[in-house]
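Asker: Could you look at this predicted model? Sequence included:
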Amino acid sequence: MTALEAGAELAPLSYPVTRADLRAYADASGDPNPIHLDPEVAAAVGLPGVIAHGMLTLALAARAVREWTGDAEVVELGARFAGMVVVPDEGTSLELTGKVVDVADGLATISLTATCEGAKVLAAPTAVVRV
């Protein structure tokens, strides 16, 4: 767990994303949309390949917050989806960084950056945790 002080840069984290992860997430979430599972369907609708579920991407951001903050209660987590996590046969990775932007009234606000292959995939991802 990192000390949550305003201005603290949080250690970069990287999470692999594989086709098996997409299948497991589809099964667990009940979202079997073929753009996440079938390369031919993804290509037919104009995608560069199968893509990770947006909520899987956000869940990995939440995992990073948990790793950075330990047992801190996550009060708020939000982002807009800004790009796709394209998952080729060999898989890819989601890179996350964070910075504590404010600590006040028992809450720490963390600004995150989430990228895949150098491109941002979440816009304005922010977490608020109780400290």
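Answerer: Sure, I can see it.
Asker: can we go C-alpha only for contacts and neighbour counts from here?
Answerer: OK.
Asker: burial count for residue 16?
Answerer: 12 (other Cα atoms under 10 Å).
Asker: ok, it to residue 116 distance?
Answerer: Distance of residue 16 to residue 116, given as Cα to Cα, to the nearest Å: 10 Å.
Asker: got another, please set it beside the one above:
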Amino acid sequence: MEVGAELPPLAIPVTRTLIVAGAIASRDYQDVHHDAELARQKGSPDIFMNILTTNGLVGRYITDHFGPTAVLRKVAIRLGAPNYPGDTMVLTGTVAEVAGEGGGDTVRVKIVGKNGIGSHVTGSVTVTVPRAGGSTS
């Protein structure tokens, strides 16, 4: 793992079901995440994904890459362009920093998630990846 290394992209189809299920799973019952008519009345062309769903997808992207023993230490993201149904968000990541620690390496990855209208999410994730026989606690 080296600074500047790029993680493979992950394309996530943004479906109406994903948006609504993510809102329900995170107990975010704001109408803009499940009721298209009310979202339009509030100025949005359709329902859109909430930040907690985006946060979960970013975490999934990192653990899919670094493996099931990876421990997320910090997720710092900012939303931009909304994720609307029918679009695709493509997550990409670049290793920004690597440091050794106890039984593993701590890695900071810069994250960008783009959709058809721009950057939906930007930020960074710090993750500890255990070495063989090491501990991350």
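Answerer: Everything's here; your move. None of the values given here were measured: they were computed from a predicted structure.
Asker: Superposed, what's their TM-score?
Answerer: The TM-score (TM-score structural alignment, normalised by the length of the first structure) is 0.86; 124 aligned residues with a Cα RMSD of 1.4 Å.
Asker: returning to that earlier point: overlap in contacts, residue 16 and residue 116 of the first structure.
Answerer: 92, 93, 94 (Cα atoms under 8 Å, 6 or more residues apart in numbering).
Asker: Compare those and tell me which is most surrounded.
Answerer: Neighbour tally across those (other Cα under 10 Å): the maximum, 21 neighbours, falls on residue 94.
Asker: residues contacting the residue mapped onto that one from the second structure?
Answerer: Aligned by TM-score structural alignment, residue 94 of the first structure pairs with residue 89 of the second structure. Residue 89 of the second structure is in contact with 11, 12, 13, 14, 83, 113, 114, 115, 116, 120, counting by Cα under 8 Å, 6+ apart.
Asker: Top of these by number of neighbours, please.
Answerer: Counting by other Cα under 10 Å, top hit in these: residue 83 with 29 neighbours.
Asker: What residue in the first structure is paired with it?
Answerer: In the first structure, residue 83 of the second structure lands on residue 85 (TM-score structural alignment).
Asker: Just the ones of the shared contacts of residue 16 and residue 116 of the first structure in strands?
Answerer: Among these, the residues falling in strands (DSSP state E) are 92, 93, 94.
Asker: Generate a markdown table for the residues you listed, with distance to residue 128 of the first structure as supplementary columns.
Answerer: Formatted as a markdown table, these follow (distance: Cα to Cα, whole Å):
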| residue | distance to residue 128 of the first structure |
| --- | --- |
| 92 | 28 |
| 93 | 24 |
| 94 | 21 |
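Asker: Which stretches in the first structure count as helices?
Answerer: 19-29, 39-44, 54-69 (DSSP state H).
Asker: and residue 33 of the second structure, what pairs with it in the first structure?
Answerer: Under the alignment (TM-score structural alignment), residue 33 of the second structure pairs with residue 36 of the first structure.
Asker: Just to check, residue 88 of the second structure is in contact with residue 10?
Answerer: No: applying Cα atoms under 8 Å as the test, residue 88 of the second structure and residue 10 come out as separate, 10.0 Å apart.
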